[in-house]
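> A structural model of the following input is requested.
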Amino acid sequence: MADTRAKYRTEIQQMMFVSGETGDVSSETTTMIENIVQQQVWEMLRRATDLAARRGVRTISTDDLIFLIRHDKAKVSRLLTFLSWKDVRKSAKDSDEKGGGGGDAGGVDDFDLAANDPTLGTGPSVGTRNSKNKKAKVGLPWDVSSFYSEQVPEREDEEDEEAEEMNAATLQRLKQADERTKGMNAEEYLHFSECRQASFTFRKGKRFREWAGFGAVTDSKPNDDIVDILGFLTYEIVTLLTEEALEVKAAEDALKRESGGDEEKRGRKRRREPGLFDPPEEARTPVGPKHIQEAYRRLQKPDLKSRYMHHIPKGNWRRPLKLI
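Below you'll find the model as predicted:
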């Protein structure tokens, strides 16, 4: 278990680097992030198990996990895109093994395995679309279209409308990645590309099952899709924590610049202006545990609809953990 934690600390550092952190993150910070991610995974498994029990089954399904994040349309859209391309890659691999990879079937070699999902955080590469393989649309049982036996034919521009509506966060991440990699040389960009492949689950399925609490939190035996979804969601959690912690640190640094430094130095001497050969600010001070704590507190802040009638005393009532 200790080896697994050490391995995940490396994965977390790589995820944080892709998300904007450039400093050497301390082990205390990565351990805190790992504990938060593990707590979130346990809560997801517990709630998914309760949903499965309501349906009268003991095994959780992919719909149970997606249902937990149904209110975050952008995240659901990215997850469904990831699952769709995963299915395309699996189908192409099966056709290639049956001898159809060299012709019109389009085998695994037709995929650009170096190109990851646009979200910069979906674990292993799932390939890109080509003319031989079409991305399947993943339906959800609570979609309005599933209420009727007759299905409306899909329009050619329907996918573009969904992407424009739900994938604003994805486009923002692509823009940030473009800005970060603009001045990189070939070696630095290669390291950045390797960090994009960081995952809690890729080629670590057995370790992840033990770490996630399968057999302890839930008796359900996960299939590959369940593990892949959890791998996607854990990457999203680390990304959100890092981006929020960077905003916390940026606000703190701005306050220090306005006030002229720390309180003990205030009034004794004027803060020295940055010199020509000073290292970048972000390279000197990476995010620390206090920034992660504040970021987690902000992400746990309840939505406005959850605060309705919050002023009424509720005795020993405790607000449930919010999934991020």
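
> From here on, just use CA atoms for contacts and neighbour counts.
Noted.

> which residues of the stretch 201-324 of the chain fall in helices?
Ranges of helices within the stretch 201-324 of the chain are 205-212, 224-259, 281-284, 289-299, based on DSSP state H, counting those that start in this stretch.

> Between helix 289-299 and the second one, find me the angle.
Between helix 224-259 and helix 289-299, the angle comes out at 110 degrees (axes from the mean of the first three to the mean of the last three Cα atoms, to 10 degrees).

> before we move on, what about the first one?
Using the same axes, to 10 degrees, one finds that helix 205-212 and helix 289-299 are set 80 degrees apart in direction.

> buried residues in helix 205-212?
Burial within helix 205-212, assessed by neighbour count using 16 or more other Cα atoms under 10 Å, is assigned to 208, 211-212.

> quick one: contacts of it?
For helix 205-212, the external contacting residues (Cα atoms under 8 Å, 6 or more residues apart in numbering) are 1, 4, 38, 41-42, 200-201, 227.

> do that again at 6 Å, thanks
Thr201 (Cα atoms under 6 Å, 6 or more residues apart in numbering).

> Out of the helices of the stretch 201-324 of the chain, which gets nearest to Asn185?
Judged by Cα to Cα, the one of the helices of the stretch 201-324 of the chain that comes nearest to Asn185 is helix 281-284, at 17.7 Å.

> how far is the closest one from where the chain is centred?
Centroid displacement of helix 281-284 relative to its chain, using Cα atoms, centre = their mean, to the nearest Å, is 25 Å.

> any residues touching that helix, and which ones?
By Cα under 6 Å, 6+ apart, helix 281-284 touches Gly23.

> Another for comparison:
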Amino acid sequence: MSEATFVKPVVDNNDYKNEPVNYTAEIRQMMHGFGDHSEPLLETAKIIEDVVLNQMRAIIHKACEVADLRESQSVTAEDFLFLLRKDRIKLQRLVNYLKLKEFKASICKPLESDSVDSLTDPNKSDEISKLPFIKFLKYIDNTGELLNDKSLIDHVKRKRCIRAELLTRKMDETRYLEFSKARCVSFANKNRHKFSDWIGSSGDFTIAKSGYTVLGYLAYETVAQIVDLAFLVRQDQNKIHGDAIDRLRCSYPNPITYKPYQYTKPVMTKPITPSEVSEALRRYWSPQLEMTGPFHRWSLRKPHMKFLAC
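Below you'll find the predicted structure:
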């Protein structure tokens, strides 16, 4: 009787390379950074990932149409800025992000001189006006409203800051460090090839480096918008009808009437459920919420859905 021979299984490293790229872990951290539980539900993160991926592919398709109008085979940041021209608040939010990116890149460069005058150069505004995206906005801005952000108030950004402040009020050092780390997670990481592989964009158009920067920001804003809408759904579910001060017990406060002394107890956040995300997206994409919504049939569907970040 021959002895049994044991064959050692051969592990092919290509099997790991063929695994689909996903951002589920990063999106879970982003959700925590936007106010969700410290351990967001995996099912909710997968739903958000699918929505973000579909939204990014649709935005790329629209940006390719803009690039085609200017007879270019490369999609740049200016093409995405053109899509945001009708929403001044979201446009200014993106412009401020790009300005911050340029500022961080400038301070990382070696200083040519050690004088204080080089750090406080009065011509910094002239350097900002020479940035490509600023020159592009000036070119398409006929009324001067796109770059005039003095009268704009970003209520959405303020609500997010208030929610983060309420969450961190009673945190210990360990939880606060985890929360701070989660707020730093984004799609704009150093591994740009992972982001491009995740999107899976293919065709006659190529996306420039500046385009990937804006696209990563739009993906990040899409996650934030979904979390904001999910909290609004939860607020409606927990609303006590007839209570005039019910908003004081919600984790989504009114930024106009917000007073820090009214929130003395720590905010306990439950993980966002898939049903809350589905209801939030249903409300956002409902044709009844538009100006001409009541005059359309419910069965009539648009050729494309509304963008969450544009």
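
> Superposed, how do the two chains score by TM?
After superposition, the two chains reach a TM-score of 0.72 (TM-score structural alignment, normalised by the length of structure 2), with 257 aligned residues with a Cα RMSD of 3.2 Å.

> Which one, of the helices of the stretch 201-324 of structure 1, ends up nearest to Gln176 of structure 1?
Among the helices of the stretch 201-324 of structure 1, helix 224-259 comes nearest to Gln176 of structure 1, with 11.0 Å by Cα to Cα.

> List the buried residues in the closest one.
Result for helix 224-259 of structure 1 [16+ other Cα under 10 Å]: buried residues 226-246, 248-249, 253.

> rewinding a little: of the buried residues of helix 205-212 of structure 1, which is the nearest to Lys132 of structure 1?
Phe208 (33.9 Å).

> What residue in structure 1 is paired with Gln73 of structure 2?
Aligned by TM-score structural alignment, Gln73 of structure 2 pairs with Arg58 of structure 1.

> hang on, its match in a helix?
No: applying DSSP: H, G, I helix; E, B strand; the rest coil, one finds Arg58 of structure 1 to be coil, outside a helix.

> Where does Glu43 of structure 1 sit, in terms of helix or strand?
Assigned by DSSP states H and E, Glu43 of structure 1 falls within helix 27-54.

> before we move on, back to that, any chance of the buried residues of helix 205-212 of structure 1 in JSON lines, plus distance to Lys135 of structure 1?
Converted to JSON lines, the buried residues of helix 205-212 of structure 1 look like this (distance: Cα to Cα, whole Å):
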{"residue": "Phe208", "distance to Lys135 of structure 1": "28"}
{"residue": "Trp211", "distance to Lys135 of structure 1": "32"}
{"residue": "Ala212", "distance to Lys135 of structure 1": "30"}
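
> And those, which is closest to Ser145 of structure 1?
Ser145 of structure 1 lies nearest to Ala212 out of the buried residues of helix 205-212 of structure 1, by Cα to Cα, at 33.8 Å.

> The counterpart of Lys322 of structure 1 in structure 2 and Ala105 of structure 2, how far apart?
Counting by TM-score structural alignment, Lys322 of structure 1 corresponds to Lys306 in structure 2. Using Cα to Cα, to the nearest Å, Lys306 of structure 2 is found at 33 Å from Ala105 of structure 2.

> More neighbours: which of those two?
Lys306 (14 against 10; other Cα atoms under 10 Å).

> Break down structure 1 into its strands, ranges please.
Read by DSSP state E, structure 1 holds no strands at all.

> Report the central residue of structure 2.
In structure 2, the C-alpha nearest the mean C-alpha coordinate belongs to Glu221, at 1.5 Å (Cα atoms, centre = their mean).

> What's the match for that one in structure 1?
So, by TM-score structural alignment, Glu221 of structure 2 is matched to Glu236.

> ok, now Ile162 of structure 2?
Using TM-score structural alignment, the partner of Ile162 of structure 2 in structure 1 is Lys175.

> One more: Pro274 of structure 2?
That one, Pro274 of structure 2, aligns with Pro289 by TM-score structural alignment.

> So the closest residue to that match other than its chain neighbours versus Leu255 of structure 1, what's the distance?
Nearest in space to Pro289 of structure 1, with sequence neighbours left out and distances taken as Cα to Cα, 6 or more residues apart in numbering, is Thr29 at 4.9 Å. Distance of Thr29 of structure 1 to Leu255 of structure 1, given as Cα to Cα: 22 Å.

> From Gln14 of structure 1, how far out is the residue nearest to Thr181 of structure 1 when sequence neighbours are not counted?
With Cα to Cα, 6+ apart as the criterion, Thr181 of structure 1 has its nearest non-adjacent residue at 6.7 Å, and that residue is Tyr189. For Tyr189 of structure 1, the distance to Gln14 of structure 1 (Cα to Cα) stands at 13 Å.

> So which of these two has more stuff around it?
Applying other Cα under 10 Å to Tyr189 of structure 1 and Gln14 shows that Gln14 carries more neighbours, namely 22 against 15.

> Against Glu244 of structure 1, how distant is that one?
17 Å.

> Could you do Gln172 of structure 1 as well?
14 Å.

> which residue in structure 2 lines up with Gly205 of structure 1?
That one, Gly205 of structure 1, aligns with Arg192 by TM-score structural alignment.
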